[in-house]
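# below are the sequence and a predicted model; questions follow.
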Amino acid sequence: MEEPNQSVAAAASSADPTVGLRAVVALYRLAETLEALQVRNARNKGWSWQEIAEALGVSKQAVHKKHSGRV
């Protein structure tokens, strides 16, 4: 039996667009959830918005705008 994330990853490359696009959405939602979790983790450990932005490869303004209300 495949792990759930492996089956989603495999589905993302499906020749069936319905299957592939649903898998893309699932992966996107997972990535968004993990990003929010890790930003919250970093902020709780005292990381600055600049440090988080550098780790994510985005601007400080972008990460602050996206996550400041969540933390």
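Good, I have the coordinates. Residues are numbered from 1 along each chain as shown.
# can we go C-alpha only for contacts and neighbour counts from here?
Fine.
# can you point out the buried residues in the helix ranked longest in the chain?
Longest helix of the chain, by residue count under DSSP state H: helix 17-44. Neighbour-count burial for helix 17-44 flags G20, A23, V24, A26, L27, V39, R40 (criterion: 16 or more other C-alpha atoms under 10 Å).
# ok, those vs N5, which is closest?
Distance to N5 across the buried residues of helix 17-44 (C-alpha to C-alpha) is lowest for L27, with 8.4 Å.
# E54: which element?
For E54, the element it lies in under DSSP states H and E is helix 49-56.
# which helices and strands sit right next to the following helix or strand past that helix?
Remark: after helix 49-56, the chain's next helix or strand is helix 60-67, criterion DSSP H and E. Here helix 60-67 touches helix 49-56, going by 3 or more C-alpha pairs under 8 Å, 6 or more residues apart in numbering; DSSP states H and E.
# below is structure B, check it against A:
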Amino acid sequence: MESAELASAAADLSHPTEGLKAVASLRLLVETLEFRQVEGALRAGLSWTEVAELLGVTRQAVHKKYSKRIDPTINVPRRERR
């Protein structure tokens, strides 16, 4: 099923079983896309703070969620400690 079809099925309240399956599939798709975008952003030189701001979460949240999953060869900019 394509993304548009999944979104349509997820919004259709007349078939809850199919709707919930579509929601679960969309969740997996979004998680996969988010991970790929986070990794791409870090490769492009964005910091954890910048990524977090773009996602609307805290730096700690995005770091906790992805820091152990990203490619270890990515040179992530570090913020200076004061």
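Happy to help now that I have it. Quick caveat: nothing in here was measured; it's all calculated off a predicted structure.
# quick one: TM-score?
Overlay of the two chains. TM-score (TM-score structural alignment, normalised by the length of structure 1): 0.92; 69 aligned residues with a C-alpha RMSD of 1.1 Å.
# against which helices or strands is the helix holding E54 of structure 1 packed?
When contacts are defined as 3+ C-alpha pairs under 8 Å, 6+ apart, helix 49-56 of structure 1 sits against helix 17-44, helix 60-67.
# list the helices and strands the first one packs on?
Which is helix 17-44 of structure 1. For helix 17-44 of structure 1, the packing partners by 3+ C-alpha pairs under 8 Å, 6+ apart come out as helix 4-12, helix 49-56.
# quick one on the thing from earlier: turn the helices and strands packed on helix 49-56 of structure 1 into a markdown table, including distance to A10 of structure 1.
Converted to a markdown table, those look like this (distance: least, C-alpha to C-alpha, whole Å):
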| stretch | distance to A10 of structure 1 |
| --- | --- |
| helix 17-44 | 8 |
| helix 60-67 | 29 |
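# now T58 of structure 2, nearest residue through space, not along the chain?
Ranked by C-alpha to C-alpha, 6 or more residues apart in numbering and with sequence neighbours excluded, the top spatial neighbour of T58 of structure 2 is A52, at 5.5 Å.
# what does that neighbour align to in structure 1?
Per TM-score structural alignment, the equivalent position to A52 of structure 2 in structure 1 is A53.
# next, count neighbours for that match.
When neighbours are counted by other C-alpha atoms under 10 Å, A53 of structure 1 registers 17.
# kind regards, and thank you for your time.
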